[in-house]
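Asker: Next come a sequence and a model predicted from it.
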Amino acid sequence: MNTTTLCLIDDHKIVRQGLKGLLERMDTYKVTHEFDSGVSFLEALPLSPAPDLYILDYSMPFKNGIEVLKALGAQTETLKFLLLTQNFDEAIIDEAYYYGARGFLHKNCTAQELKSTIDAIVKIGYSNVADILKRVRSFENKPTPQTHIQLSEREMQFLTLVCQPEEYTYDQIADIMGLSVKSIEAYRAAIFDRYDIKSKVGLVLFSYQNRLTPPFIEES
């Protein structure tokens, strides 16, 4: 059985201890890193070996969870974050996704909900892409629509697959397109650089704002 490695970022030691005990009793998880603030976490990067998933508290002094994600920028494309919070606020959820979180849970969640969300993020990349597709329509601070979008046929195919609710991973997109994962990463990097996009959610928001791919072109 493969072990999923985790990093805990929470300013309350008792919360970290309780969460670590709960997770490691499930046998499939191992907590390899712990931090008591977003600042100490950012200063320690890059972690070696890198954990499979980072469980990030929203409410922390100096830098809250959203501010940590903002500080990471494009790194959230490769670092998988699950945001935990006691503040079940729609605006916080939207911001979490906007800045690159892969999932969001209330701290009152059950152990099974926590496990299901962690497993989905590790295996698929996101816990609920369908929810993200719904939420991008209400994000504030949307980017200004581009007047000159130049995407190759392959880039457009890649973007279309990213924006589907089937929750395709980049590996699956590579299989569908008959290309290597390295080629898919090259398309992603090219679009990121060209249009200053920071995360997979940013790709979805970019497509939505400019009505580039289904299901967004029908909304024009």
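Answerer: Here it is on my side, so go on.

Asker: Please make it C-alpha for all contacts and neighbour counts, starting now.
Answerer: Noted.

Asker: OK, contacts around D52?
Answerer: Taking C-alpha atoms under 8 Å, 6 or more residues apart in numbering as the criterion, D52 is in contact with T4, T5, L6, L79, K80, V122.

Asker: Enumerate every residue touching the residue most central in space within the chain.
Answerer: The residue lying closest to the centre of the chain (C-alpha atoms, centre = their mean) is R102, at 2.7 Å. R102 is in contact with K80, F81, L82, I121, G125, Y126, S127, counting by C-alpha under 8 Å, 6+ apart.

Asker: Now it. Nearest residue, chain neighbours left out?
Answerer: Computed as C-alpha to C-alpha, 6 or more residues apart in numbering, the closest residue to R102 that is not its neighbour in sequence is Y126, at 4.7 Å.

Asker: Tell me the secondary structure at L82.
Answerer: What DSSP: H, G, I helix; E, B strand; the rest coil gives for L82 is strand.

Asker: this is the other structure I want to compare:
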Amino acid sequence: MDDNYTIIIADDHPLFRNALFQSIHMAISGANLLEADSLEALLKVLEKEPEPDLLLLDLKMPGSNGMSGLIQLRSQYPDLPIVVVSASEEASIVSQVKTHGAFGFIPKSSDMKSLIGALNQILAGDSYFPAGAIKNSAACDDLATKIAALTPQQYKVLGMLSDGLLNKQIAYDLDVSEATIKAHMTAIFRKLGVKNRTQAVILLQQTES
């Protein structure tokens, strides 16, 4: 395949970024490759290059708590083709990634041949998910749908709740008023169908298990 694709690799591990670089160059000659090692760095890259052909996204890197990076990116860039590349290969994770709008999922354990095959399939316009990896669970899909209903800011607040921070601490870190955080909490509880912060945190943890 020989095209002038623009591809962004977002991963905080330099060795794995290099491995992806090599795989992409073997699959596609002439690709324009950009990289980011955190969600903040990725958003800056997207400001300069808002319409790349593909984003290869690691779920776990600075600024991204589980699915929060994917949710935020899907909200801000609804047409951006995102493929998650992750070491978390459980069926529940793959199912959530698909529910949250990713175009594909490539396990980090993939060998070079599988990786190149997946990239070629994706760039040809077909989604790619490992055979048998999608979990056909109504409960999992329902939970993922609830989480997906949260705004990026609400998801960020929920993640900070999960880290054990108090409303006052969250308000300080996000540079907003405590009343704003309480309003976010009310919306989060309503969307998740829970009554308190403990139940909300338990639901979030279920999405990351």
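Answerer: Sure, I can see it. Only a predicted model underlies this, so the values are computations on that prediction, with no experimental measurement involved.

Asker: re the thing from before, and the residue nearest to the centre of the first structure, how far from K80 of the first structure?
Answerer: Using C-alpha to C-alpha, to the nearest Å, R102 of the first structure is found at 6 Å from K80 of the first structure.

Asker: what residues are shared contacts of those two?
Answerer: Joint contacts of R102 of the first structure and K80 (C-alpha under 8 Å, 6+ apart) are I121, G125.

Asker: how many neighbours does N167 of the second structure have?
Answerer: 19 (other C-alpha atoms under 10 Å).

Asker: now the helices for the second structure?
Answerer: 14-27, 39-48, 68-76, 91-99, 112-123, 138-148, 152-162, 167-174, 178-192, 197-207 (DSSP state H).

Asker: how close does the second one sit to the first structure?
Answerer: Just to be clear, that refers to helix 39-48 of the second structure. Aligned to the first structure and superposed, helix 39-48 of the second structure gives a mean residue distance of 2.4 Å (mean C-alpha distance after the TM-score superposition for the first structure).

Asker: Could you list the residues in contact with that helix?
Answerer: So helix 39-48 of the second structure is contacted by A10, L34, E35, A36, M61, P62, G63, S64, G69 (C-alpha under 8 Å, 6+ apart).

Asker: So T5 of the first structure is in contact with E24, correct?
Answerer: No - taking C-alpha atoms under 8 Å as the definition, T5 of the first structure is not a contact partner of E24, at 10.0 Å.

Asker: Please enumerate the shared neighbours of these two.
Answerer: With C-alpha under 8 Å, 6+ apart, T5 of the first structure and E24 have common neighbours K30, V31.

Asker: how close does the closest residue to N120 of the second structure other than its chain neighbours sit to I122 of the second structure?
Answerer: Leaving aside its sequence neighbours, N120 of the second structure sits nearest to A27 (C-alpha to C-alpha, 6+ apart; 6.7 Å). Taking C-alpha to C-alpha as the measure, A27 of the second structure and I122 of the second structure are separated by 11 Å.

Asker: Since that was my last question, I'll sign off now.
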